[in-house]
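K.L.:
Build me a model:
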Amino acid sequence: MEFVRINSSDNNYFDDVMNIYKVSFPIFEQRTIKDQMDVLKDDKYNCMAVCESNKLVGILLYWDLDNCKYIEHLAISPSIRGKNYGSRILKEFCENNETIVLEIDPPVDDISIKRLGFYSNLGFKLQEFEH
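P.N.:
You can find the predicted model right below:
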């Protein structure tokens, strides 16, 4: 896997990354394209196009904070979901980084329970406190 950092909207992957972003998350969880372009200027923010054999397979958006990497969004291209790309991306990311934090919706329905299982199978632990 190759992780390609997107620093501006001029990057060749930007439009495709934003398309995956737009179709993968509810509108209330998304930044506007303008806001996304603005946050790309922050050195702590990492908008990664994840590629295999020069083909975009997914996106990983995270913050490089002082004491951890905070994953904000992970999504796979809709046409290739269910082929273990998400697991492979996170495993590689975890191998190269120490403390990783991510947030998911509370596990209250089938989708959110499945999501919790996905992350738990990759070694993530559920913190049971409200925030």
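K.L.:
alpha carbons only for contacts and neighbour counts from here, please
P.N.:
Fine.
K.L.:
Please, which helix or strand holds the residue lying closest to residue 71 once chain neighbours are set aside?
P.N.:
Excluding the flanking residues, the one nearest residue 71 by C-alpha to C-alpha, 6 or more residues apart in numbering is residue 62, at 4.2 Å. Per DSSP states H and E, residue 62 falls inside strand 55-64.
K.L.:
And this one, please, so the two structures can be compared:
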Amino acid sequence: MQLSIDTLSQKNREGFDDFYNIYSISFPLSEQKSKEELLEMLHSPNYTVFISKISNKTVGFCIIFHSFKTSFYLLEYMAVDTTQRNYGIGSKLFLYAIKEIFCKYGTKPLLVEIDSPHQKSQEQEIRKRREQFYKKLGCRKIDQFDYLLAIKNEQTAPLMKLLVYHTKMQNVLKPQLRGWLEDVYTLVYGCSKDDERIAKMFLNLPQTLNLI
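P.N.:
Here you go, the predicted model:
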């Protein structure tokens, strides 16, 4: 199995359609952006879409947000074709993307949004495996913190957790985390920095949150 990883070109409409076919079935509607929003992301200098291929067939992708205005990166979406899972494609894609982004834009903490494995759901076991997948790659969860996704659609977003990839960080301070989330809400999801969900997330939080 010869795996190749590259970035998705703005002019590659066929490649976009292949990527979108995987995207549209990999995430619940409550976490999805519209096709038009994804096309805008593809043309934005603040995003890179990495795609993995086997024999010219797209089998996985990840989308990373990287703005010079922020002190972090965000792994916004990553998925592998259901027929190609458990072959190490996701791990190779994740590590390749991080290396490329760090080399091009510098080393910053990478934030990863995942569905909470603690919330009861038909997909609870899948969510637990997803958390373990990222932890094996070096990501660590922000302890005692429940993350509210800022997606703007008619669906109710599930309870989520926020992971951090950074080899030297052991914890995150409350003001630093708030700054990150205000940027995520405004620059990534087009919400207000005064969004009531941000205030809700920071109720009764300690000043220092460990990465576990």
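K.L.:
quick one: TM-score?
P.N.:
Comparison of the two superposed chains (TM-score structural alignment, normalised by the length of the first structure) gives a TM-score of 0.85, and 130 aligned residues with a C-alpha RMSD of 1.9 Å.
K.L.:
just to revisit the earlier point, the strand holding residue 62 of the first structure maps to which residues in the second structure?
P.N.:
Under TM-score structural alignment, the match for strand 55-64 of the first structure in the second structure covers residues 57-66.
K.L.:
ok, and for that stretch, which residues are buried?
P.N.:
Buried residues in stretch 57-66 of the second structure, counting neighbours by 16 or more other C-alpha atoms under 10 Å, are found at 58, 59, 60, 61, 62, 63, 64, 65, 66.
K.L.:
how many neighbours does the closest residue to the first one other than its chain neighbours have?
P.N.:
In this structure, residue 58 of the second structure finds its nearest non-sequential neighbour in residue 52, 5.8 Å apart by C-alpha to C-alpha, 6+ apart. Burial of residue 52 of the second structure is recorded as 23 neighbouring residues (other C-alpha atoms under 10 Å).
K.L.:
can you check the one 3 residues further on too?
P.N.:
By the measure other C-alpha under 10 Å, the count of residues near residue 55 of the second structure is 10.
K.L.:
repeat for residue 112 of the first structure
P.N.:
By other C-alpha under 10 Å, neighbour count at residue 112 of the first structure equals 14.
K.L.:
Mind telling me what it corresponds to in the second structure?
P.N.:
Using TM-score structural alignment, residue 112 of the first structure lines up with residue 127 in the second structure.
K.L.:
For the closest residue to residue 53 of the first structure other than its chain neighbours, list the residues it contacts.
P.N.:
Sequence neighbours aside, residue 1 is the residue nearest to residue 53 of the first structure in space, at 7.9 Å (criterion: C-alpha to C-alpha, 6+ apart). When contacts are counted by C-alpha atoms under 8 Å, 6 or more residues apart in numbering, residue 1 of the first structure touches 50, 51, 52, 53, 89.
K.L.:
Residue 1 of the first structure and residue 22 of the first structure, how far apart?
P.N.:
Using C-alpha to C-alpha, to the nearest Å, residue 1 of the first structure is found at 22 Å from residue 22 of the first structure.
K.L.:
can you tell me which residue in the second structure aligns to residue 93 of the first structure?
P.N.:
Checking TM-score structural alignment: residue 93 of the first structure goes with residue 97.
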